[in-house]
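*Asks:* Build me a model from this:
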Amino acid sequence: MKYTDVHGKLADYRQQIANIRERMRETLAAVEPQQVQDYELASFDGPVRLSKLFGEHEDLIVIHNMGVACSYCTLWADGYNGIHQHVVSRAGFVVSSPDRPTVQRKFAESRGWKFPMVSHADSSFAADMGYASSKGGWLPGVSVFRREGDSITRVSDTGFSPGDDFCALWHFFDMLPGGVGDWPAVGRKPSCCSSS
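*Replies:* Model (predicted):
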């Protein structure tokens, strides 16, 4: 197939994806939010309530990260640095993992991460949000919350997986001949992302 033919076909597929995303936004707008409690989590500076993570915003994005043992979660988190300053102009943003704050701080410093982190190690937060696996581990994803007065609701969430929309690297690899090729993540999920 000629390059020009493929280019047109791919442009059509991308438009279909854009249309599906618009329908997803419309569906989300009609969802009845899920009431959640004001969980206490651990931070570098001590205990912190979920309500405080919103900062001055009504909305909060919480990344469910599986911790330092997951290479894919590290890959996703590396990508947040570039967008963090833009995200926080619109909503609160925090990465939550099962690692203790001392472990989180050391790892964040080694990666140059700028975003805040909290630990759900002594909380049912991740499990209650559906990000605990049936095998006793954790699952990656994102939850979005809204705060209205003293009320906190979850308005949307989705899991992460290799090839998803939350890591730009997959999409650059998709454009290469042979896709991800022999990159270390080829055709497999690391053990940290396969426990469900």
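*Asks:* From here on, just use CA atoms for contacts and neighbour counts.
*Replies:* OK.
*Asks:* Trp183: neighbour count?
*Replies:* For Trp183, the count of nearby residues is 9 (other Cα atoms under 10 Å).
*Asks:* Could you also give me the structure for this second sequence? I'd like to compare it with the first:
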Amino acid sequence: MTVETMLAPPEVLAARAKSRWPGESAEYRAARTALLAEEIALRRQIERVAERRRALPPGPVVGDYWFEGVEGPVTLAELFGDKETLVVYTWMFGPERERPCPMCTSLLSAWEGEARDIQQRVALAVTARSPLDKLEAFAAERGWRDLPLYSDPSGDFSRDYNAIVPDAGEIPQLLVFTRRGGTIRFFWAGEMDDTSADPGQDPRGAPDLMPLWTILDFTPEGRGAEWYPSLTYPNA
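*Replies:* Sure thing, here's the model as predicted:
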């Protein structure tokens, strides 16, 4: 018998929940309990997907890649530091852009606060094709201090790992590499795009990487169809 078959049905767990809120109606409680069952099922689905993701058989990295960091040139292998896993985010901030992608920037602003925590477990790198001084200037403007930024001056890494699409446009990528026994392998990357998007939704992965959307998904207004985060906000 598997762990999955031993679990109580989501509806049973939802019915056991004790939370009640001031002024709630019987109609609200019935609808909320039904929704809670779906949320429990979603939690389990997320765990199932994560387990299957961890079981992927990684493939070899072909090619030598180097980047420009604050301490000079660095190879892909050196990005690992003392860790066995490396997470790379490709920031949409190519040399043709005066300003970076607002969506990428919103995501990275959230990650800025988590960067040190992430790096306790794995190595982290944010790459972009613009020169390093351009990346650092914007990071200073945004108040970033902990995100490790690297320029991909040749564009080879960005090109090989699908951060540049055939029409020369940019797309963000979250890439995971492993290093076991001294051998670097490609482990996982997001693959949801326009071809796999559902009608009326932006192409996005799941779980969503952006805390912003997670919070807005809890609200009656939701994400909105035409709204984007800003690159600048008035000082408080």
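*Asks:* Check the mean deviation of the helix ranked longest in structure 1 from structure 2.
*Replies:* In structure 1, with assignment by DSSP state H, the single longest helix is helix 3-29. Superposed on structure 2, helix 3-29 of structure 1 shows a mean distance of 2.1 Å to its aligned residues (mean Cα distance after the TM-score superposition for structure 1).
*Asks:* ok, residues contacting the next helix or strand after that helix?
*Replies:* Stepping forward along the backbone from helix 3-29 of structure 1, the first helix or strand reached (DSSP states H and E) is strand 34-36. Under the criterion Cα atoms under 8 Å, 6 or more residues apart in numbering, residues Ser151, Ile152, Thr153, Arg154, Val155 lie in contact with strand 34-36 of structure 1.
*Asks:* Next, the buried residues of strand 34-36 of structure 1.
*Replies:* Buried positions in strand 34-36 of structure 1, judged by neighbour count with 16 or more other Cα atoms under 10 Å: none.
*Asks:* The contacts of strand 34-36 of structure 1, buried ones only, as a PyMOL selection?
*Replies:* With 16+ other Cα under 10 Å as the burial test, the buried ones among those are selected in PyMOL as follows:
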select buried, resi 152+153+154+155
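*Asks:* Looking at the contacts of strand 34-36 of structure 1, which are in strands?
*Replies:* Counting by DSSP state E, the contacts of strand 34-36 of structure 1 place Ser151, Ile152, Thr153, Arg154, Val155 in strands.
*Asks:* What separation do you get for the aligned partner of Val88 of structure 1 in structure 2 and Arg185 of structure 2?
*Replies:* Residue mapping for Val88 of structure 1 onto structure 2 gives Gln119, with TM-score structural alignment as the criterion. For Gln119 of structure 2, the distance to Arg185 of structure 2 (Cα to Cα, to the nearest Å) stands at 19 Å.
*Asks:* how about Glu32 of structure 1, what's its match in structure 2?
*Replies:* Matched to structure 2 by TM-score structural alignment, Glu32 of structure 1 sits across from Pro57.
*Asks:* which residue sits closest to that match, ignoring its sequence neighbours?
*Replies:* By the measure of Cα to Cα, 6 or more residues apart in numbering, the closest residue to Pro57 of structure 2 outside its immediate chain neighbours is Phe187, 7.2 Å from it.
*Asks:* Could you report the separation of the one you found from Met210 of structure 2?
*Replies:* Taking Cα to Cα as the measure, Phe187 of structure 2 falls 21 Å from Met210 of structure 2.
*Asks:* Then Gly181 of structure 2?
*Replies:* Using Cα to Cα, we find Gly181 of structure 2 at a distance of 33 Å from Met210 of structure 2.
*Asks:* ditto for Glu78 of structure 2
*Replies:* In this structure, Glu78 of structure 2 and Met210 of structure 2 are separated by 27 Å, where distance is defined by Cα to Cα.
*Asks:* neighbour count winner among the two?
*Replies:* Met210 (16 against 12).
*Asks:* And the more buried one? What does it align with in structure 1?
*Replies:* So, by TM-score structural alignment, Met210 of structure 2 is matched to Cys167.
*Asks:* quick one, helices of structure 1?
*Replies:* Listed from the start of the chain, structure 1 has helices (DSSP H) covering 3-29, 71-87, 101-111, 125-128, 168-174.
*Asks:* I'd like to know which of those helices is closest to Glu40 of structure 1.
*Replies:* helix 125-128 (8.5 Å; Cα to Cα).
*Asks:* so where is the closest one in structure 2?
*Replies:* Under TM-score structural alignment, helix 125-128 of structure 1 corresponds to residues 157-160 of structure 2.
*Asks:* Not counting residues beside it along the chain, what's closest to the residue nearest the centre of structure 2?
*Replies:* Residue closest to the mean C-alpha point of structure 2, counted by Cα atoms, centre = their mean, is Leu209 at 3.4 Å. Nearest residue to Leu209 of structure 2 in three dimensions, chain neighbours excluded: Leu107, at 7.4 Å (Cα to Cα, 6+ apart).
*Asks:* again with Phe186 of structure 2
*Replies:* Phe177 (4.6 Å).
*Asks:* Trace that neighbour over to structure 1, please.
*Replies:* Phe177 of structure 2 maps onto Phe145 in structure 1, with residues paired by TM-score structural alignment.
*Asks:* And that match, how far from Lys9 of structure 1?
*Replies:* Counting by Cα to Cα, the gap between Phe145 of structure 1 and Lys9 of structure 1 amounts to 37 Å.
*Asks:* quick one: which of those two has more around it?
*Replies:* Phe145 (24 against 12).
*Asks:* That one and Ile152 touch, don't they?
*Replies:* Yes. With contact defined as Cα atoms under 8 Å, Phe145 of structure 1 reaches Ile152; the gap is 6.7 Å.
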